[in-house]
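Enquirer: mind looking at a prediction? Sequence and model below.
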Amino acid sequence: MGQPVVHFEVIGKDPEKLRSYYGELFGWTFDTNSPVSEAVSEAGNYGFVSQSTTSDGVGIPGGVGGGQDYEGYSLFYVGVPNVEAALQKAESLGGTRQMGPSSNPKAGLVIGHFTDPEGHLIGVAGPE
C-alpha cells in the first residue's frame, strides 16, 4: 500500500465562523486546546474535529483554523516517514515547495506543503 491520507484541514481568516459553519453542516464539534504549528494557524484558534472517525475506524482526522493573517485553503495531508525528503521528491517531480518543514515539538509532528505541477496544494506530515 502507498502512503495514506492522515489528516485534512480547512484554513481561513475567520476560523470561528468556519467551525460554526462546518459544525452546523456536518454535526462536527471541535477541540481548540491542542497546539498546532503557527505556520498553519494562530495559537488557540485551530480546532481539531472531535470524533472524526466512526466506531469502526472510518474517517480521517481533521481540523479547522487560521486567523486574520492566514490565506484560506483546504487540503489533505499524506503521512510520510520524512517530510524534508518528501518535499524534495515533490520538487524533483515538478512540484513547488510552499512551506516547511515546520515542526510542532509539542505534538511531535513535522509538516510541509507543496503544490503539484497544476498548482494543487498538498500537505505531508511525519514524525519529528
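Expert: Perfect, thanks for sending it.
Enquirer: CA atoms for contacts and neighbours, from now on please.
Expert: Noted.
Enquirer: OK, contacts around Val83?
Expert: Taking CA atoms under 8 Å, 6 or more residues apart in numbering, we find Val83 in contact with Pro101, Val110, Ile111, Gly112, Val124, Ala125, Gly126.
Enquirer: another one to put next to it:
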Amino acid sequence: MPRPVHFEIHATDPERAITFYTAVFEWSFERSGPEPYWLVTTGEGPGIDGGLAQREGPMPDPDASVNAFPLTIEVSDLDMLTREVEQAGGTVVSAKRPITGLGWIAYCRDTEGNLFGVLQPDPSVE
C-alpha cells in the first residue's frame, strides 16, 4: 500500500519561508542540488521529512482558496500510477521529471483540486 514519504513546501520567497519554519517549528534546511531546493528535516522519531522549492508561477490568492504544501506518496510504477489518477478523474499537472540521486516525481490533482506528489524511487537517476 503506497504511503506518504515526503512533503513539499512551495515558496515565492524561499529564504523567508526557511526563516518562518525554523522559527516556528525549529526545522532545519539544507540546500540540495543546482535547483533552488532545500531538504527539510523536521526532527527525530516518527514522522516524515520534506523539501522546500521555489514556487513556479504566481503566489495563490490566500483569500480565494485554501493553499497548502503537497504531500508526496512513494509508488513502485509512476507511469502506471499517473494513468490510474487520470482514469479515476484526477489530473496530472506536472509531468514526470527526474530528481538526481532520488528518483522520478510527478504532481497530480485529485477530483477536488488537491495537489499531491508521487515519487518512484530510483537512486540511479541523474
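Expert: That came through fine. None of the values given here were measured: they were computed from a predicted structure.
Enquirer: kindly reformat the contacts of Val83 of structure 1 as CSV containing secondary structure.
Expert: What follows is the contacts of Val83 of structure 1, written out as CSV (DSSP: H, G, I helix; E, B strand; the rest coil):
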residue, secondary structure
Pro101, strand
Val110, strand
Ile111, strand
Gly112, strand
Val124, strand
Ala125, strand
Gly126, strand
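Enquirer: how about the residues you listed in JSON lines, adding neighbour count and distance to Ala86 of structure 1?
Expert: Formatted as JSON lines, the contacts of Val83 of structure 1 follow (neighbours: other CA atoms under 10 Å; distance: CA to CA, whole Å):
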{"residue": "Pro101", "neighbour count": "23", "distance to Ala86 of structure 1": "10"}
{"residue": "Val110", "neighbour count": "21", "distance to Ala86 of structure 1": "12"}
{"residue": "Ile111", "neighbour count": "27", "distance to Ala86 of structure 1": "10"}
{"residue": "Gly112", "neighbour count": "23", "distance to Ala86 of structure 1": "9"}
{"residue": "Val124", "neighbour count": "25", "distance to Ala86 of structure 1": "7"}
{"residue": "Ala125", "neighbour count": "26", "distance to Ala86 of structure 1": "9"}
{"residue": "Gly126", "neighbour count": "21", "distance to Ala86 of structure 1": "10"}
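Enquirer: Asp77 of structure 2 matches what in structure 1?
Expert: Asp77 of structure 2 maps onto Asn82 in structure 1, with residues paired by TM-score structural alignment.
Enquirer: whoops, I mixed them up, Asp49 of structure 2
Expert: Aligned partner of Asp49 of structure 2 by TM-score structural alignment: Pro61.
Enquirer: start from the N-terminal end of structure 1 and give the strands.
Expert: With DSSP state E, the ranges of strands along structure 1 come out as 5-12, 30-31, 47-49, 62-66, 73-79, 96-104, 109-115, 121-127.
Enquirer: which residues does the nearest residue to Thr72 of structure 2 once chain neighbours are set aside contact?
Expert: Distances taken as CA to CA, 6 or more residues apart in numbering place Gly117 nearest to Thr72 of structure 2, at 4.1 Å, with adjacent residues excluded. Counting by CA under 8 Å, 6+ apart, Gly117 of structure 2 touches Pro70, Leu71, Thr72, Ile73, Ile105, Ala106, Tyr107, Cys108.
Enquirer: mean deviation of the longest helix seen in structure 2 from structure 1?
Expert: For structure 2, the helix reaching the highest residue count under DSSP state H is reported as helix 14-25. With mean CA distance after the TM-score superposition for structure 1, helix 14-25 of structure 2 departs from structure 1 by a mean of 0.6 Å once superposed.
Enquirer: which secondary structure elements does that helix contact?
Expert: strand 50-54 (3 or more CA pairs under 8 Å, 6 or more residues apart in numbering; DSSP states H and E).
Enquirer: go again with 10 Å.
Expert: strand 4-11, strand 28-31, strand 37-41, strand 50-54 (3 or more CA pairs under 10 Å, 6 or more residues apart in numbering; DSSP states H and E).
Enquirer: all set, thanks.
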